[in-house]
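Chemist: Give the three-dimensional model of this entry:
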Amino acid sequence: MTRSSSGILAILGLIGLVIYGSVFVVSEKQRAMVLFLGQISQSNVQPGIHFKWPIVNEVRTFERRIITLDAPPASFLTAEKKAVEVDSFVEWKISPSEGALLNYFTTTRGDELQAARLLTDIINKDLRDEFARRTLQEVISEDRSEIMRLMVAAANAKVLELGIEVVDVRIKRIELPSKVTESVYRRMRTERNRIAREFRSNGEKDAEIIRAQADRQRTEIAATAYRDSEIIRGNGDATATTIYADAYSQDREFYGFVRSLQAYQLSLNSKQDTLILKPDSEFFRYFNKQAK
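Modeler: I've put the predicted structure just below:
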């Protein structure tokens, strides 16, 4: 490669570096500002492709979208001087209004952490004032939404000079300090135990009533069943007696013979059965008749 060719390549490379350093792109998600030797020359560069002077110009980009600030929990006093721990978060963005980006850069030098610190101080001060005007019951119930609405309006009035717009302020949770919380939990446990004891006592009383009623009903049912069974048994015995009497009256001799056979069957049911009777015993009277 000749010396002239190397020189041309070097010049082309230098031109390429100059062009590369002169072009910058601002996306739809960003807002940009151009500084000339540290001083603001363009304060609101729109999205697209732009050019700048290398070295002397510096481009600073800023987030156009909403930024969430999750502030650390802070302690506030309510109207009745009760301390509460409040955990909240703020949604904010650089205001789209004219000159807002310039104010934001002037007050924070474009540092989101610095903007977050300033915004946290403002929000905490307003929260402290709002909680001081309300009781604990109010801040955890119906006034909670009202507090957040007022916080957005009050914060926006104070952050105009910062070039910031507060989109929303939300209270995630409100808790009592750990010492107070433990005391409240103890009282809650005591109350719940008392209620549980009442439920158990009422349950045992109702169980005893149910058992007594069941025992009484069982006794009544058993007595009624025994009475009815005795009546049925008595009627059956009476019917059987009537049948026996009718049968006996029709042929007394045959009836006596059948009854004797039944007696023989029951008495001599096994080979081991033994009877010691006189031969002329009434028990064998049908045998004796047969023998004659």
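
Chemist: CA atoms for contacts and neighbours, from now on please.
Modeler: OK.

Chemist: what about residue 195, distance to residue 184?
Modeler: Residue 195 is 16 Å from residue 184, where distance means CA to CA, to the nearest Å.

Chemist: try residue 190
Modeler: With CA to CA as the criterion, residue 190 and residue 184 are 10 Å apart.

Chemist: repeat for residue 133
Modeler: Residue 133 is 23 Å from residue 184, by CA to CA.

Chemist: how about the helices in this structure?
Modeler: Along the chain, counting by DSSP state H, helices occupy 3-22, 100-108, 112-132, 136-139, 143-158, 178-250, 252-267, 285-291.

Chemist: Check those helices for me and report the most buried one.
Modeler: helix 100-108 (a mean of 19; mean count of other CA atoms under 10 Å).

Chemist: what's the angle from that one to helix 112-132?
Modeler: 90 degrees (axes from the mean of the first three to the mean of the last three CA atoms, to 10 degrees).

Chemist: Run the chain-centre distance for helix 100-108.
Modeler: Put simply, helix 100-108 sits 45 Å off its chain's centre (CA atoms, centre = their mean, to the nearest Å).

Chemist: Please apply the same query to stretch 245-252.
Modeler: Counting by CA atoms, centre = their mean, stretch 245-252 comes out at 86 Å from the chain centroid.

Chemist: cool, and stretch 210-224?
Modeler: Worked out by CA atoms, centre = their mean, stretch 210-224 lies 45 Å from the chain centre.

Chemist: show me what contacts residue 120?
Modeler: Counting by CA atoms under 8 Å, 6 or more residues apart in numbering, residue 120 touches residue 71.

Chemist: export the helices of the chain to TSV and tack on distance to residue 47?
Modeler: TSV is the format used below for these (distance: least, CA to CA, whole Å):
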stretch	distance to residue 47
helix 3-22	16
helix 100-108	14
helix 112-132	20
helix 136-139	44
helix 143-158	26
helix 178-250	50
helix 252-267	121
helix 285-291	136
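
Chemist: Could you also give me the structure for this next sequence, so I can compare it with the first?
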Amino acid sequence: MNRLISFIIIALIALSILFSTLFVVDQRQYAIVFALGEVKQVISEPGLHFKLPPPFQNVIFLDKRILTLDTPEADRFITAEKKNILVDAYVKWRIVDPRLYFVSFTGDERRANDRMSQIVKAALNEEITKRTVREVISGERGKVMDAIEKKVVNEAKQIGVEIVDVRLKRVDYVEQINASVYDRMKSERARVANELRSTGAAESEKIRADADRQRTVILAEAYRDAEKIRGDGDARASQIYAQAFGQNPEFFRFYRSLEAYRSSFKDRNDLMVIDPNSEFFRYFKSASAGTGAAAPAKK
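Modeler: Model (predicted):
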């Protein structure tokens, strides 16, 4: 019985030692085999692998996928104009040299993120201090990101990391100067609006002046045409009168006298002081009056 128990204990110990020499590497991981703090082997291929049992050899696993470094809050930087801005960035990175990465951070991802944050912040500070706010926000944003990525890539190679991408998520003014920025934007919009109003008023005056000029020209041409037509009418009337006078001068004189009488005696209260025997009353006595003496006029 004691032999059986001893055998079982020995078998369990052997199995535990055997299992401690086996480990599985996932396709999403690197495996680093080290002994007494010294790296012995780096395994990047997935599958079942062997090592010496602890404490002779130990194994740690590193993530080989693309990781994201996203700062919890924006950092403050000073631009070339000495203005404070808040910049929020993120970095996509992955481990490409597990041995160097392990030596740099002993496999601690938190320490690696801290180091990456320092590298990115230093690169951001170096680029932003050389540019204005407008250049950082819109004008040269692409150039800023390219320059930052280049600097971060060179620094990351020294710790066994590859930078996949660097992006600026947000660039904004600090809260203290937001009001002044909005006031400046409002003033700029007001200036543009005033310029548009001035331009519109000038165009309005120009259109109004052109309309007045055209009106004056049209009225002058209309008056000219009217006078021409009136002159033609008067000439035609004079011609007709002349023809009528030439055909029957006596009838013409009689007709003109009737017109004069009608104009002179429009109202019963009209009064004229004139010699009754004057030429004006020639046809008052009869329509065929000659040169005889005129009868006394009656009212």
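
Chemist: roughly how far apart are residue 14 of structure 1 and residue 175 of structure 1?
Modeler: Distance from residue 14 of structure 1 to residue 175 of structure 1, by CA to CA: 63 Å.

Chemist: Please apply the same query to residue 224 of structure 1.
Modeler: 66 Å.

Chemist: before we move on, what about residue 201 of structure 1?
Modeler: Counting by CA to CA - residue 201 of structure 1 and residue 175 of structure 1 are separated by 34 Å.

Chemist: Now find how far off-centre the helix or strand hosting residue 197 of structure 2 is within its chain.
Modeler: In the assignment (DSSP states H and E), residue 197 of structure 2 maps to helix 175-247. Between the centre of helix 175-247 of structure 2 and the centre of its chain there are 36 Å (CA atoms, centre = their mean).

Chemist: Kindly report the same for stretch 31-38 of structure 1.
Modeler: 52 Å.

Chemist: who touches that stretch?
Modeler: Residues contacting stretch 31-38 of structure 1 (CA under 8 Å, 6+ apart): 26, 40-47, 56-64.

Chemist: In strands, which of those appear?
Modeler: 26, 40-45, 57-63 (DSSP state E).

Chemist: could you dump the residues you listed to a markdown table with neighbour count and distance to residue 79 of structure 1?
Modeler: Below are these laid out as a markdown table (neighbours: other CA atoms under 10 Å; distance: CA to CA, whole Å):
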| residue | neighbour count | distance to residue 79 of structure 1 |
| --- | --- | --- |
| 26 | 19 | 50 |
| 40 | 16 | 48 |
| 41 | 13 | 51 |
| 42 | 13 | 49 |
| 43 | 19 | 46 |
| 44 | 16 | 45 |
| 45 | 17 | 48 |
| 57 | 19 | 55 |
| 58 | 17 | 52 |
| 59 | 16 | 50 |
| 60 | 16 | 46 |
| 61 | 16 | 44 |
| 62 | 19 | 41 |
| 63 | 16 | 39 |
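
Chemist: Please identify which of those residues is nearest to residue 139 of structure 1.
Modeler: residue 63 (33.7 Å; CA to CA).

Chemist: what separates the nearest residue to that closest one once chain neighbours are set aside from residue 48 of structure 1, distance-wise?
Modeler: In this structure, residue 63 of structure 1 finds its nearest non-sequential neighbour in residue 30, 4.9 Å apart by CA to CA, 6 or more residues apart in numbering. In this view, residue 30 of structure 1 and residue 48 of structure 1 are 10 Å apart by CA to CA.

Chemist: So for these two, which sits in the more crowded spot?
Modeler: residue 30 (16 against 10; other CA atoms under 10 Å).

Chemist: pretty sure the more buried one contacts residue 60?
Modeler: No: applying CA atoms under 8 Å as the test, residue 30 of structure 1 and residue 60 come out as separate, 9.9 Å apart.

Chemist: so what's residue 83 of structure 2 up against?
Modeler: residue 133.
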